[in-house]
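**Q** kindly return the folded structure for what I paste below:
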Amino acid sequence: MTLAPRLDRQPRSALLTVVMSIGLIYALLPLVWLIISSTKTQESLIGSFGLWFSGPFALFDNIAQVLSYDDGIYARWFLNTFIYVVAGAGGATFLATLAGYGAAKYAFPGKRLVFAIVLGAIAVPGTALAVPTFLMFSELGLTNTMWAIIVPSLISPFGFYLIWVYAAESVPTELLEAARVDGSGELRTFFTISLRLLAPGVVTVALFAIVATWNNYFLPLIMLNDPDLFPLTIGLQQWNLQAVGVGSQPIFNLVITGSLLAIIPIVIAFLLLQRYWQSGLSAGSVKQ
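**A** Predicted coordinates:
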């Protein structure tokens, strides 16, 4: 008599477990250092071991100093970043959804050419386009304005491609045809039927766009010179230069605490949207 193997038993690999554990430690170590260092005063940071607590617990004092330093400019940077994310990432998600859905569900001349151009645009790094974008916006007189950050953020070739692929698999053509037979217009069909089916893909694109815009550094660096328009990335870098440069000021604890506050919204976004993100990435991977 032979015993059939249990189907619910998954194979295990000791090597894979070790590699994943090392990767997890590598990913979490900077975050642990940031959290611990944010609890230290400027004096405690000097000469202390970064991965252990020392000196008085100063997290709340550091937060208060971050929000009050330089007339509360950090709050302005935070608001600027939020505006760039809402307008830039939100607009990029909306446009990518419309364009990707249209490309997936409608036939038009040059469709394959558009697909090839989109793939080529994904392969071009954003830093390669930063200088040409600056020159173009300089001619238009839009540098050192919020539009110089928002408008380039509206274009997301990767989001366009992702929605295109996702819509082709998740929105049945038969369902659209049935809606047309019932007299539903294209816009009504999109917003009442298709958009619900595209929700995981849309959230995935939104998450990528939010992270890219929140962490955007090089574009604001060359576009902006007014501190009141800086996002958090540029503002914290300016503080860091003050803390470690010539004639440095004792504000390194503010740089660290400000960095901790800056990553909290991204962590919250990932925790809230990860289930949509995972389902979006796996869409189409299993053939029914």
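**Q** can we go C-alpha only for contacts and neighbour counts from here?
**A** Will do.
**Q** tell me where the stretch 1-150 of the chain has helices.
**A** With DSSP state H, counting those that start in this stretch as the criterion, the stretch 1-150 of the chain has helices at 14-37, 42-45, 59-84, 90-105, 111-123, 126-140, 147-153.
**Q** burial of P227, as a residue count?
**A** Taking other CA atoms under 10 Å as the neighbour definition, P227 ends up with a count of 14.
**Q** got a list of what the nearest residue to T81 once chain neighbours are set aside touches?
**A** Leaving aside its chain neighbours, T81 sits nearest to P231 (4.8 Å; criterion: CA to CA, 6 or more residues apart in numbering). Applying CA atoms under 8 Å, 6 or more residues apart in numbering to P231 gives the contacts 77-78, 80-81, 220.
**Q** can you lay out the helices of the stretch 1-150 of the chain as TSV showing mean neighbour count and distance to Q278?
**A** Shown next, in TSV, are these (neighbours: other CA atoms under 10 Å; distance: least, CA to CA, whole Å):
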stretch	mean neighbour count	distance to Q278
helix 14-37	13	18
helix 42-45	17	39
helix 59-84	17	25
helix 90-105	21	17
helix 111-123	13	21
helix 126-140	14	25
helix 147-153	19	24
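**Q** can I get those helices in JSON lines including distance to P265?
**A** Formatted as JSON lines, these follow (distance: least, CA to CA, whole Å):
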{"stretch": "helix 14-37", "distance to P265": "14"}
{"stretch": "helix 42-45", "distance to P265": "25"}
{"stretch": "helix 59-84", "distance to P265": "10"}
{"stretch": "helix 90-105", "distance to P265": "15"}
{"stretch": "helix 111-123", "distance to P265": "26"}
{"stretch": "helix 126-140", "distance to P265": "23"}
{"stretch": "helix 147-153", "distance to P265": "19"}
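**Q** who wins for proximity to A243 among these?
**A** Closest of these to A243 is helix 42-45, at 10.5 Å (criterion: CA to CA).
**Q** let me know the closest of the contacts of P231 to M1.
**A** Distances from M1 to the contacts of P231, taken by CA to CA, are shortest for T81, at 67.2 Å.
**Q** gap between that closest one and P172?
**A** 38 Å (CA to CA, to the nearest Å).
**Q** and what of Q10?
**A** On the measure of CA to CA, Q10 and P172 end up 34 Å apart.
**Q** Proceed likewise with the subsequent sequence, for comparison:
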Amino acid sequence: MSSTSSTSSTSSPVTTGSHSAPAEAGGASKGTPRLRTRRKDVPRRPKRSILLTVLTGLILVYTVVPLLWLVISATKTQDGLANSSGLWFSHKFALWSNIHDTFTYHDGIFVRWLLNTLLYVVLGAGGATLLAILGGYALAKFKFPGKRAVFAVVIGAVAVPGTALAVPTFLMFSKMGLTDTPWAVIIPSLVSPFGLYLMWVFASEAIPTELMEAARIDGAGEIRTFFQVALPLLAPGTVTVLLFTTVATWNNYFLPLIMLKDPKWYPLTLGLDAWNSQAQTIGGDVIFNLVITGSLLTIVPLIAAFLLLQKYWQSGLAAGSVKE
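**A** This next block holds a predicted model:
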């Protein structure tokens, strides 16, 4: 009896324990709080600022209204400019006749001025871009004595306006006998301190040093490394500098004004100013309609260049702004 009772007493706790374990586990699972799934962060819409909207609208109006006035005025005759509103068309649409008269006036001198401007841009702005690429690449990727001094000179040259150097440049070129020649405009245009600094900064971020070392290990020389490895990576910065130098050379007015006397070498800016000044001379032709039409034709190539190269220009400006 005692062995039986002891056996039953020892077996009952085991049986009870075996049945109570799942119950305790189930109770624990019901009692514990469930983990909540984390919601994805929904991007919040930026708050609208009335002041910022008003300022943006004013800047838009300030930018678009002169361009709109130029387009509308180019469709008017000389009489239509005086007898109609500035921001509305006249009774006669004369855009095509104005364009024809602009290209044929005074034996087609406008075409000569356009070709002169293209010459100054191709040689001046193109040469300035090439020198900026070479100088920026060398300053960014090579170490040499006097590098800090060169940096200080470049920064100082960026701070000096071009008009402050126009008169000393004229005196130097007059002694060399280069005034009243295309070289008096092309040679100063080859120097672009801002383009050099921009390419310096861009090359230091866009060209990995490890990539250059790998090319050298594979047996590539410095010239081949530059043209096949570095130059393709510098394409956005190259387009950016080219746009800046092209606009600066295309709109250059003061330097040709003091360097050139022969109207055959005038750029578009100086030529249109000469047409505009005819109204103030005795017996001069009043051709404000041709001046306005010529101004419209002058800005069309710049607008087309910005629209075609906009993606390269934006990527060039954003290079180096984010550090990985």
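**Q** hang on, the earlier thing: farthest pair in the contacts of P231 of the first structure?
**A** F78 and P220 (14.0 Å).
**Q** coming back round to it: which one of the helices of the stretch 1-150 of the first structure lies closest to V246 of the first structure?
**A** The closest approach between V246 of the first structure and any of those, judged by CA to CA, belongs to helix 42-45 at 17.6 Å.
**Q** equivalent range in the second structure for the closest one?
**A** Helix 42-45 of the first structure corresponds to residues 78-81 in the second structure, going by TM-score structural alignment.
**Q** average offset between that stretch and the first structure?
**A** After superposition onto the first structure, stretch 78-81 of the second structure sits on average 0.5 Å from its aligned residues (mean CA distance after the TM-score superposition for the first structure).
**Q** could you identify the longest helix within the first structure?
**A** helix 252-282 (DSSP state H).
**Q** equivalent range in the second structure for that helix?
**A** Residue span in the second structure matched to helix 252-282 of the first structure, by TM-score structural alignment: 288-318.
**Q** look up how far L242 of the second structure lies from the closest residue to Q78 of the second structure other than its chain neighbours.
**A** Closest residue in space to Q78 of the second structure, ignoring its immediate chain neighbours: N289 at 5.4 Å, by CA to CA, 6+ apart. Applying CA to CA, the value for N289 of the second structure to L242 of the second structure is 32 Å.
**Q** who's more crowded, those two?
**A** Just comparing N289 of the second structure and L242: by other CA under 10 Å the higher neighbour count belongs to N289, 25 against 22.
**Q** give the contact list for that one.
**A** Counting by CA under 8 Å, 6+ apart, N289 of the second structure has contacts 73-74, 76-78, 81, 98.
**Q** ok, these in the first structure, which still hold?
**A** Contacts conserved in the first structure for these, using both residues aligned by TM-score structural alignment, their matches' CA atoms under 8 Å: 73-74, 76-78, 81, 98.
**Q** and the residues you listed, which two are furthest apart?
**A** L81 and N98 (12.5 Å).
**Q** what's the residue nearest to T81 of the first structure aligned with over in the second structure?
**A** That one, P231 of the first structure, aligns with P267 by TM-score structural alignment.
**Q** just checking, N225 of the first structure touches N144?
**A** Yes - with contact defined as CA atoms under 8 Å, N225 of the first structure counts as touching N144 (6.1 Å).
**Q** so who does the residue mapped onto A121 of the first structure from the second structure touch?
**A** Matched to the second structure by TM-score structural alignment, A121 of the first structure sits across from A157. Taking CA under 8 Å, 6+ apart as the criterion, A157 of the second structure is in contact with P193.
**Q** what does E210 of the second structure align to in the first structure?
**A** By TM-score structural alignment, E210 of the second structure lines up with E174.
**Q** can you give me the neighbour number for its match?
**A** Neighbours around E174 of the first structure, by other CA under 10 Å: 9.
**Q** check the fit of the strand or helix carrying it onto the second structure and give the mean distance.
**A** Assigned by DSSP states H and E, E174 of the first structure belongs to helix 173-181. Average distance, helix 173-181 of the first structure versus aligned residues of the second structure after superposition (mean CA distance after the TM-score superposition for the first structure): 0.4 Å.
**Q** what sits up against that helix?
**A** 105, 186, 189.
**Q** Serialize the residues you listed to JSON lines and add fields for distance to V165 of the first structure.
**A** Shown next, in JSON lines, are the contacts of helix 173-181 of the first structure (distance: CA to CA, whole Å):
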{"residue": "K105", "distance to V165 of the first structure": "10"}
{"residue": "E186", "distance to V165 of the first structure": "20"}
{"residue": "T189", "distance to V165 of the first structure": "19"}
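**Q** which single one of those residues is nearest to A58 of the first structure?
**A** Ranked by distance to A58 of the first structure (CA to CA), the contacts of helix 173-181 of the first structure are led by T189 at 55.1 Å.
**Q** that closest one matches what in the second structure?
**A** With TM-score structural alignment as the criterion, T189 of the first structure matches T225.
**Q** by contact count, what packs against the strand or helix carrying its match?
**A** T225 of the second structure belongs to helix 222-225 when assigned by DSSP H and E. The helices and strands touching helix 222-225 of the second structure, judged by 3 or more CA pairs under 8 Å, 6 or more residues apart in numbering; DSSP states H and E, are helix 209-217.
**Q** distance of the closest residue to L219 of the first structure other than its chain neighbours relative to L236 of the first structure?
**A** Computed as CA to CA, 6+ apart, the closest residue to L219 of the first structure that is not its neighbour in sequence is A130, at 6.0 Å. In this view, A130 of the first structure and L236 of the first structure are 21 Å apart by CA to CA.
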